[in-house]
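In: sequence unknown, structure follows:
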């Protein structure tokens, strides 16, 4: 008689430890995050702790953490990193500074490092946690604002994952987890991982609420921009289409805020800057596939990844919508035409 296979935990191939000892679990988790207090809410409850951690490029990692029984976690001040914490089931009471939320699989928490943090995870409440380095996130914010950030960045503690504005971020995190679980496409430190990290940070800043959201939305820069700025942005993206580029990079190059540049593109080009970049990259992919007529020419996956298309299925759908054929058909036509 066959027995059912044990379901694989998220990010299991990146396992750091598993333990039934509170002290060992506390010390092991602290190596990735920070020193903290950890006690079980029911003293005689048996701990079932593990931590899986996968780094993307330099400043972001995806983590799976579970403890089994309910625990009290007291990190104090995180200092140099932010945490986007998503309960996969169960619940958690999170207090950070003057804010408090009861996190669930539909309401994540996003504690800020300059605010005092205390957490109480309920029984059987494993979390998917995105760790983001504070200096990198602040640098990304300054690039999007095109202005120095003089106040601490403090996010709204509750992050409603069913908010349509957050859907691209939520789906992208899920895609990253699935890709890392599969063990392909994303290698720590690779250009693809750099693309992913830049997009994730910019998406978080543009979609999650925080004390700089109003400035980021462009209240101070709703003035119309000349088409020259749009042309400069287009030329920059065309020249760097095969490199990791984010909206913040383009803003830094042309010297305006993200919101102002988006408004200028909508007004003068009829699309957003990232849409223009995607269309440019699709055109480049098609051109390279058409040039790959020889038997040793590059394949679809290789060319797509060169231009930052991380998910081959999504890329193929975008390519077909743009050109009316699958990328493999373009390649086949050129090789057999």
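Out: Nice, thanks for sending it over. Note that the structure is predicted; figures quoted are calculated from it, not measured.
In: all contacts plus neighbour counts: C-alpha atoms, from now on.
Out: Will do.
In: mind checking how far residue 307 is from residue 238?
Out: Plainly put, residue 307 is 11 Å away from residue 238 if you go by C-alpha to C-alpha, to the nearest Å.
In: which one of the two has more residues nearby?
Out: residue 307 (22 against 15; other C-alpha atoms under 10 Å).
In: contacting residues around the closest residue to that one other than its chain neighbours?
Out: Spatially, and ignoring its direct neighbours in sequence, residue 307 is nearest to residue 242 (4.7 Å; C-alpha to C-alpha, 6 or more residues apart in numbering). Counting by C-alpha atoms under 8 Å, 6 or more residues apart in numbering, residue 242 touches 281, 306-308.
In: quick one: which two of these are the most distant?
Out: 281 and 306 (9.4 Å; C-alpha to C-alpha).
In: So which of these two has more stuff around it?
Out: Higher neighbour count among residue 281 and residue 306: residue 281, with 22 against 19, using other C-alpha under 10 Å.
In: other SSEs contacting the host helix or strand of that one?
Out: Assigned by DSSP states H and E, residue 281 falls within helix 273-291. Judged by 3 or more C-alpha pairs under 8 Å, 6 or more residues apart in numbering; DSSP states H and E, helix 273-291 is in contact with helix 227-239, helix 258-268, helix 300-306, helix 327-336.
In: Which strands and helices lie in contact with the first one?
Out: Pointing back at helix 227-239 there. By 3+ C-alpha pairs under 8 Å, 6+ apart, helix 227-239 packs against helix 247-254, helix 258-268, helix 273-291.
In: Switch those helices over to CSV; also include distance to residue 208.
Out: Converted to CSV, the helices and strands packed on helix 227-239 look like this (distance: least, C-alpha to C-alpha, whole Å):
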stretch, distance to residue 208
helix 247-254, 16
helix 258-268, 15
helix 273-291, 19
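In: hold the first one in mind and look at this next one:
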């Protein structure tokens, strides 16, 4: 794959600057408060080029970050303990050690730092990265919902994230849409977006399914059972009854009475989609209905956003594929029909 990365701004999340400094001690302190205390060393010859910039925007249980040091730096946080950190190099490269694995990261290879394993890194000259910090307790809870069982040992990912593979590449596209939604103030930060938890769960679960880990054998086991028809029926009812709400995967599995993994296999067999994809289609149908009967004050963007879609380009593309016309055309038709109906009522009132 020639270029594994979707297009991002030259400096992602520039609207959310956390700090910038040329002082090593300040950089160590502020980055340490955002992530965790760590050792930060800069070779003497690299000090003139040292210039840290950190952009940061938080969600409910994960945050999006863009970080660069300008110069070569050695970073030794030891154990991260409370969070996973996904690192996507946008420029330059880094030597990564997490546990017993050591490798080079670049634009084709990202990394996932496991909190239960010691980490050491050397970021090369000019290296800058997109970082996703995911709270360990929240991700562990999601995995338990997926498996329908408690995790007896920590979730450990293969730390080498090969962005040329289809799964990680698709995950990176999803991450890019989250960054773009944050930059457009439609999600994360102070947006107050009702579906914030939903998009974070989607991003986290997609990572678990895309990257080999200590639970991959459970997810790919031929012994994994599809949900019974009764469970699927309950899940479908729950989705349609709560389609206007930002429900969590835990709520869905409780209503269905089985694990998320069983639902995934069952939905894939019955409908050729996952429960999350089924919910997206149901939300798309809701958006279609609202576009047909929109008020004069409503727009495509406001309706899509209210129905759980943060990326307007992706929404418009999916809508066109399903309904054969862009959402703007449905909106125009709906408003025209509403205007005509209002005109007929007005004429009728005048005659009487």
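Out: Everything's here; your move. This one's a predicted model, so the numbers in the text were calculated from it and none came from an experiment.
In: Switch the helices and strands packed on helix 273-291 of the first structure over to CSV; also include distance to residue 138 of the first structure.
Out: Shown next, in CSV, are these (distance: least, C-alpha to C-alpha, whole Å):
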stretch, distance to residue 138 of the first structure
helix 227-239, 23
helix 258-268, 15
helix 300-306, 28
helix 327-336, 38
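In: all helices of the second structure, in order?
Out: All helices of the second structure, identified by DSSP state H, fall at 24-34, 136-147, 166-183, 196-210, 216-219, 229-241, 249-256, 260-271, 275-292, 300-306, 312-323, 327-351.
In: could those helices go into JSON lines alongside distance to residue 77 of the second structure?
Out: Below are the helices of the second structure laid out as JSON lines (distance: least, C-alpha to C-alpha, whole Å):
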{"stretch": "helix 24-34", "distance to residue 77 of the second structure": "9"}
{"stretch": "helix 136-147", "distance to residue 77 of the second structure": "16"}
{"stretch": "helix 166-183", "distance to residue 77 of the second structure": "25"}
{"stretch": "helix 196-210", "distance to residue 77 of the second structure": "23"}
{"stretch": "helix 216-219", "distance to residue 77 of the second structure": "27"}
{"stretch": "helix 229-241", "distance to residue 77 of the second structure": "42"}
{"stretch": "helix 249-256", "distance to residue 77 of the second structure": "32"}
{"stretch": "helix 260-271", "distance to residue 77 of the second structure": "34"}
{"stretch": "helix 275-292", "distance to residue 77 of the second structure": "35"}
{"stretch": "helix 300-306", "distance to residue 77 of the second structure": "39"}
{"stretch": "helix 312-323", "distance to residue 77 of the second structure": "38"}
{"stretch": "helix 327-351", "distance to residue 77 of the second structure": "48"}
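In: Can you find the partner of residue 82 of the first structure in the second structure?
Out: For residue 82 of the first structure, the aligned residue in the second structure is residue 84 (criterion: TM-score structural alignment).
In: For residue 310 of the second structure, see how far away the most centrally placed residue in the second structure is.
Out: Centroid-nearest residue in the second structure, with C-alpha atoms, centre = their mean: residue 203, separated by 3.1 Å. Separation of residue 203 of the second structure from residue 310 of the second structure (C-alpha to C-alpha) stands at 13 Å.
In: and if you look at residue 157 of the second structure?
Out: Look at residue 157 of the second structure and residue 310 of the second structure: by C-alpha to C-alpha, they are 28 Å apart.
In: The two: who's more crowded?
Out: Taking other C-alpha under 10 Å, residue 157 of the second structure and residue 310 do not tie; residue 310 has more neighbours (26 against 20).
In: now that one: how far from residue 156 of the second structure?
Out: From residue 310 of the second structure across to residue 156 of the second structure, the span is 30 Å (C-alpha to C-alpha).
In: for residue 341 of the second structure, same thing?
Out: Separation of residue 341 of the second structure from residue 156 of the second structure (C-alpha to C-alpha): 60 Å.
In: What lines up with residue 160 of the first structure in the second structure?
Out: With TM-score structural alignment as the criterion, residue 160 of the first structure lines up with residue 162 in the second structure.
In: so how many other residues sit close to that match?
Out: If we define neighbours as other C-alpha under 10 Å, then residue 162 of the second structure has 20 of them.
In: quick one on the thing from earlier: the match of residue 82 of the first structure against residue 138, yeah?
Out: No - using C-alpha atoms under 8 Å, residue 84 of the second structure is not in contact with residue 138; the gap is 10.4 Å.
In: Show me which of those two is the more surrounded one.
Out: Neighbour count, other C-alpha under 10 Å: between residue 84 of the second structure and residue 138, residue 84 has more, with 23 against 17.
In: mind listing what the more buried one touches?
Out: Neighbours of residue 84 of the second structure in contact, by C-alpha under 8 Å, 6+ apart: 112-115, 133-136.
In: from these, which ones fall inside strands?
Out: Within the contacts of residue 84 of the second structure, residues falling in strands by DSSP state E are 112-113, 133-135.
In: ok so, going back, compare residue 341 and residue 156 of the second structure (neighbour count), which wins?
Out: residue 156 (17 against 12).
In: check contacts around the more buried one.
Out: Going by C-alpha under 8 Å, 6+ apart, residue 156 of the second structure touches 114, 116, 213-214.
In: which position in the first structure aligns with residue 270 of the second structure?
Out: With TM-score structural alignment as the criterion, residue 270 of the second structure matches residue 268.
In: Please apply the same query to residue 238 of the second structure.
Out: Here residue 238 of the second structure is matched to residue 236 in the first structure, going by TM-score structural alignment.
In: residues contacting that match?
Out: Residues in contact with residue 236 of the first structure, defined by C-alpha under 8 Å, 6+ apart, are 250, 253.
In: what's the answer for the one 10 residues further on, then?
Out: Counting by C-alpha under 8 Å, 6+ apart, residue 246 of the first structure makes contact with 195, 198-199, 202.
In: Contacts for stretch 71-80 of the first structure next, please.
Out: The contact list for stretch 71-80 of the first structure (C-alpha under 8 Å, 6+ apart) reads 33-41, 112-123, 133-135.
In: ok so, going back, what's the closest of the helices and strands packed on helix 273-291 of the first structure to residue 65 of the first structure?
Out: Residue 65 of the first structure lies closest to helix 300-306 among those, at 30.3 Å (C-alpha to C-alpha).
In: What range does the closest one cover in the second structure?
Out: Counting by TM-score structural alignment, helix 300-306 of the first structure lines up with residues 300-306 of the second structure.
In: Show me which parts of the matching stretch are buried, residue by residue.
Out: Residues 300-301, 303-306 are the ones in stretch 300-306 of the second structure that count as buried (16 or more other C-alpha atoms under 10 Å).
In: Nearest to residue 289 of the second structure, out of the residues you listed: which one, please.
Out: The closest of those to residue 289 of the second structure turns out to be residue 303 (C-alpha to C-alpha; 10.1 Å).
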